[in-house]
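1. here is a sequence with its predicted model. Questions after.
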Amino acid sequence: MPHMANKLEFPGGKIESDETPEQALIRELQEEVGITVTASSLFDKLEYQFPDRHITLWFFLVESWQGEPWGKEGQPGRWMAGPTLDPAAFPPANEPVISKLIAQG
């Protein structure tokens, strides 16, 4: 998904041809925020249609990890509680999962 200025984004990226979504999660979080995932579960899978392409988004809840998260690519990071999230602050493709996080508290 292209960067959207002034929007909050989850860490993540593309699934490589030789990996599962779970393997991509582990690799991307190591690359982007320097943590090693030790326990996670699938939270949601969404399909989104852009004007020029269709994407599948996999959202995982990371329940435990090793290391201290930090923006390895220079991006700022922050922890936010589900009820404080604003769907409009995220790219449109993320809005359904943000609403689900808010509903679950």
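-> Thanks, I have it.
2. rest of the way, CA atoms for contacts and neighbours
-> Noted.
3. this structure: helices as residue ranges?
-> Per DSSP state H, the chain carries helices over the ranges 21-33, 95-104.
4. got another, please set it beside the one above:
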Amino acid sequence: MTLVHVAVGVIARGDNVFITLRANDAHQGGKWEFPGGKVEAGETVSDALTRELAEEVGIKVLTCQPLTIIEHDYGDKHVKLDVHRVIAFEGEPHGKEGQRFKWQAVSTLNAEDFPAANRAIISALKST
């Protein structure tokens, strides 16, 4: 089974984080997620994160810090999530690809609303 390496950005503003809704026809569709995307061959995680967040939510990453690395096997897909907390950015994040989005308090994030691999991200955020 192929491992899909994904750069994930937890965009933070105070106690809130920015999340987007996966398209219904996507893998794990209809669930909320932290934005990001695949790390391309020859690309660093930082470069992938910067590129993906510009493409998906229209921001320029200025400062980010590693938060956690998660590997999860969905059965049909094995993912490695390289998660970074985005501390400073330019622009206002929005659903640049037409996806729904919202800011939500970390304390109110419900793991059941997210793909299984994202649940460890929520745990990491709530413990910091």
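-> Received, thanks. Given the structure is predicted, the values throughout are model-derived calculations rather than measurements.
5. that older thread, most packed of the helices of the first structure?
-> Most buried of the helices of the first structure by mean neighbour count (mean count of other Cα atoms under 10 Å) is helix 21-33; its value is a mean of 18.
6. what is the burial count for the alignment partner in the second structure of Glu9 of the first structure?
-> When the second structure is aligned by TM-score structural alignment, Glu9 of the first structure is paired with Glu33. Residues near Glu33 of the second structure, counting by other Cα atoms under 10 Å, number 24.
7. any chance of the helices of the first structure in a markdown table, with distance to Leu42 of the first structure too?
-> Shown next, in a markdown table, are the helices of the first structure (distance: least, Cα to Cα, whole Å):
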| stretch | distance to Leu42 of the first structure |
| --- | --- |
| helix 21-33 | 9 |
| helix 95-104 | 12 |
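8. distance-wise, check the residue nearest the centre of the second structure relative to Gly75 of the second structure.
-> In the second structure, the C-alpha nearest the mean C-alpha coordinate belongs to Phe34, at 2.8 Å (Cα atoms, centre = their mean). Per Cα to Cα, to the nearest Å, Phe34 of the second structure is found 21 Å from Gly75 of the second structure.
9. can you give me the strands in the second structure?
-> For the second structure, applying DSSP state E gives strands covering 3-13, 16-21, 32-33, 36-38, 60-73, 78-90, 101-105.
10. for the ones you listed, give me a markdown table that also has distance to Ala120 of the second structure.
-> Formatted as a markdown table, the strands of the second structure follow (distance: least, Cα to Cα, whole Å):
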| stretch | distance to Ala120 of the second structure |
| --- | --- |
| strand 3-13 | 13 |
| strand 16-21 | 15 |
| strand 32-33 | 12 |
| strand 36-38 | 16 |
| strand 60-73 | 7 |
| strand 78-90 | 10 |
| strand 101-105 | 16 |
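11. Ala54 of the second structure: which of those strands is closest?
-> Among those, strand 60-73 comes nearest to Ala54 of the second structure, with 5.9 Å by Cα to Cα.
12. list the buried residues in that closest one.
-> Residues 60-61, 64, 67, 72 are the ones in strand 60-73 of the second structure that count as buried (16 or more other Cα atoms under 10 Å).
13. compared with the first structure, how much does it deviate?
-> With mean Cα distance after the TM-score superposition for the first structure, strand 60-73 of the second structure departs from the first structure by a mean of 0.5 Å once superposed.
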